[in-house]
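J.: The following comprises the amino acid sequence and a computationally predicted model.
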Amino acid sequence: MNTDQAPEPDNRPRKQTWKRMIWSFSKLIAVVLILTFFVRGFLFTNYIVYGKSMMPTIHDGERIIVNKVGYEMKEPSRFDLIIFHATEESDYIKRVIGLPGDEIYYEDDMLYINGVAHEEEFLEVHREAHENGLFTEDFDLEGQTEKTTVPDGHVFVLGDNRQNSVDSRHIGFVSTEMIVGEANMTFWPPENMRFFK
């Protein structure tokens, strides 16, 4: 009579493996959450655009990615798309037209900066669809802001939809300290995904 019995299976190694896997997965999730918080809080963020002031460049309801660190290393450039704190409740997206020291005026739908004409290629699609006179009404900086040039530490901004935009013609210069960051791309809806010029 054979009295040998098969040994009971030892489940300890398997349990330890599962514990290690769960612990590793938990650490991975924690790292991802921390990185996401860091990236979203300090490097990039996203916004939903409301309104038509930046059409056709950006449409109402599109979601955009905003680079929050670029202006820590450099100053805004002409024609950048920026997000800034316009009021305590609202952030606006507009295009930088004037930089510190610039003298700006529009005449016959042409932008002049320091007496030199500048083409605004990003407006061409909108101009083609616009039939009611000038797309950008004539104005000069002094008439709009009582300043002859853009002050240090500020920019002059306009919406791309010049006929339907609350911008520096109404709210004045934007302090660079109020700039959240530069709009780089739209990612939603997916079929509209694109980088901004």
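T.: Nice, thanks for sending it over. Since this is a predicted model, take the numbers as computed values, not measurements.
J.: from here on, contacts and neighbour counts on C-alpha atoms
T.: OK.
J.: Can you name the element that comes right after the helix or strand where residue 16 lies?
T.: Per DSSP states H and E, residue 16 falls inside helix 12-38. Next along the chain after helix 12-38, taking DSSP H and E as the criterion, comes strand 44-48.
J.: any idea where the strands of this structure begin and end?
T.: For the chain, strands defined by DSSP state E occupy the ranges 44-48, 63-67, 81-85, 91-98, 104-107, 110-113, 116-118, 139-140, 154-158, 174-175, 179-188, 194-195.
J.: Can I get the ones you listed in a markdown table including mean neighbour count and distance to residue 31?
T.: What follows is the strands of the chain, written out as a markdown table (neighbours: other C-alpha atoms under 10 Å; distance: least, C-alpha to C-alpha, whole Å):
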| stretch | mean neighbour count | distance to residue 31 |
| --- | --- | --- |
| strand 44-48 | 16 | 17 |
| strand 63-67 | 22 | 22 |
| strand 81-85 | 21 | 29 |
| strand 91-98 | 22 | 30 |
| strand 104-107 | 19 | 49 |
| strand 110-113 | 18 | 48 |
| strand 116-118 | 12 | 48 |
| strand 139-140 | 18 | 52 |
| strand 154-158 | 24 | 38 |
| strand 174-175 | 18 | 36 |
| strand 179-188 | 21 | 24 |
| strand 194-195 | 12 | 29 |
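J.: To residue 129, which of those lies closest?
T.: strand 110-113 (17.0 Å; C-alpha to C-alpha).
J.: ok, now which ones touch residue 113?
T.: The neighbourhood of residue 113, defined by C-alpha atoms under 8 Å, 6 or more residues apart in numbering, consists of 98, 102-105.
J.: okay, now the one to match up with it:
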Amino acid sequence: MPRKSQSLLYQIFIWPLKTILFVLRISFLTGIIIAIWYFLQIVGIFTVRVPVSGASMLPTFPEEGVISFQRYYSNAKLQKYIPQTIQHGDVVVFENKKTHEELKRQEKDATGFVKRAVGLPGDTVLIENGYVYVNGKKIKESYILKPRSTYGSKEVKDCQPVKVPDGKVFVLGDNRKISMDTRQIGLVSFQDIKYYIPFEKQLGSYDKNWRDTTDDFTKEHDSLFDVKEYTALLNDERKKNGLAALKY
């Protein structure tokens, strides 16, 4: 075959074929690298930086910041080979229709809601007198901002136990007085969880902001009405209206 014909044949068939094979090799290697990267995120060797906004997770997280999380996958096939289990005390990031609507209403660009797993499938959770009970046991929560500060709302009422079904988790923010969580938006599906921090990985870093819970249960019968705080608020309003301050 003449040399010119061979060159033409190469340009028409061989060179495009080699180009395609090269692209396939690069794509294959890229896929492997991405798969390894995600695997390392799943097992916690590499973490994902997630922006956190708002005061609902005080004192554990700051009001504004970026926190390192472990990627979570709820896919049943993947869980079979790389099991991940959400445990009590884990902090989770989740997204669903309700979180999207609320974040849009607040005009925030946050990734999702960041809350703490308190009740798992099979657990019975009860909120009563400012405390949280799990399976009949009142729990000490060093991570919450203030003791005896948990009260019900529209989805979870005070003194009404909630049985957590399969596939769901009961979540609460650490700053209980302002957090929007299961009490307002209901139980969270494991399918909605994107990232998490196991409780044991919070120790030695985030726990430096937690409280001493020694006296938490001794306040059970104390009045929840703070007279000094109420008087201060009342005097602020009286001052605005030119009235003399009340004394207590």
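T.: Here it is on my side, so go on. None of the values given here were measured: they were computed from a predicted structure.
J.: Superposing both, give me the TM-score.
T.: The TM-score (TM-score structural alignment, normalised by the length of structure 1) is 0.63; 150 aligned residues with a C-alpha RMSD of 3.4 Å.
J.: related to what we said a few turns ago, distance to residue 125 of structure 1 for the strands of structure 1 - can I get that in TSV?
T.: Below are those laid out as TSV (distance: least, C-alpha to C-alpha, whole Å):
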stretch	distance to residue 125 of structure 1
strand 44-48	23
strand 63-67	21
strand 81-85	17
strand 91-98	16
strand 104-107	19
strand 110-113	15
strand 116-118	17
strand 139-140	22
strand 154-158	17
strand 174-175	27
strand 179-188	18
strand 194-195	16
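J.: Quick one, which of the ones you listed gets closest to residue 128 of structure 1.
T.: strand 110-113 (14.7 Å).
J.: Kindly name the residues of structure 2 that line up with the closest one.
T.: Residues 131-134 of structure 2 are the counterpart of strand 110-113 of structure 1, counting by TM-score structural alignment.
J.: mean per-residue distance, the matching stretch to structure 1?
T.: Taking mean C-alpha distance after the TM-score superposition for structure 1, the mean distance separating stretch 131-134 of structure 2 from the aligned residues in structure 1 is 1.4 Å.
J.: now that stretch, how far from the chain's geometric center?
T.: Offset of stretch 131-134 of structure 2 from its chain centre (C-alpha atoms, centre = their mean, to the nearest Å): 20 Å.
J.: Against residue 196 of structure 1, how distant is the residue nearest in space to the middle of structure 1?
T.: Most central in structure 1 under C-alpha atoms, centre = their mean is residue 183, positioned 2.3 Å from the mean C-alpha point. Separation of residue 183 of structure 1 from residue 196 of structure 1 (C-alpha to C-alpha, to the nearest Å): 7 Å.
J.: go on, residue 101 of structure 1?
T.: Using C-alpha to C-alpha, residue 101 of structure 1 is found at 26 Å from residue 196 of structure 1.
J.: swap in residue 78 of structure 1?
T.: As defined by C-alpha to C-alpha, residue 78 of structure 1 lies at a distance of 14 Å from residue 196 of structure 1.
J.: Just give the number of residues close to residue 142 of structure 1.
T.: 14 (other C-alpha atoms under 10 Å).
J.: Next, count neighbours for the nearest residue to it once chain neighbours are set aside.
T.: Closest residue in space to residue 142 of structure 1, ignoring its immediate chain neighbours: residue 148 at 4.9 Å, by C-alpha to C-alpha, 6 or more residues apart in numbering. The number of residues packed near residue 148 of structure 1 is 16, by other C-alpha under 10 Å.
J.: what's near enough to touch residue 148 of structure 1?
T.: 103, 141-142.
J.: gap between it and residue 39 of structure 1?
T.: Distance from residue 148 of structure 1 to residue 39 of structure 1, by C-alpha to C-alpha: 40 Å.
J.: Over in structure 1, tell me which residue corresponds to residue 190 of structure 2.
T.: Checking TM-score structural alignment: residue 190 of structure 2 goes with residue 176.
J.: let me redo that: residue 178 of structure 2
T.: By TM-score structural alignment, residue 178 of structure 2 lines up with residue 164 in structure 1.
J.: Skipping adjacent residues, who's closest to its match in space?
T.: Closest to residue 164 of structure 1 by C-alpha to C-alpha, 6+ apart is residue 53, at 5.4 Å.
J.: So what does that neighbour match up with in structure 2?
T.: Residue 53 of structure 1 maps onto residue 56 in structure 2, by TM-score structural alignment.
J.: Likewise for residue 91 of structure 1?
T.: Checking TM-score structural alignment: residue 91 of structure 1 goes with residue 112.
J.: Helices along structure 2, start to end?
T.: 3-9, 15-42, 76-81, 97-105, 182-185, 199-202, 227-240 (DSSP state H).
J.: Highest mean neighbour count out of these?
T.: Of these, the one with the most neighbours on average (mean count of other C-alpha atoms under 10 Å) is helix 182-185, at a mean of 18.
J.: dump the residue contacts of residue 96 of structure 2.
T.: residue 192.
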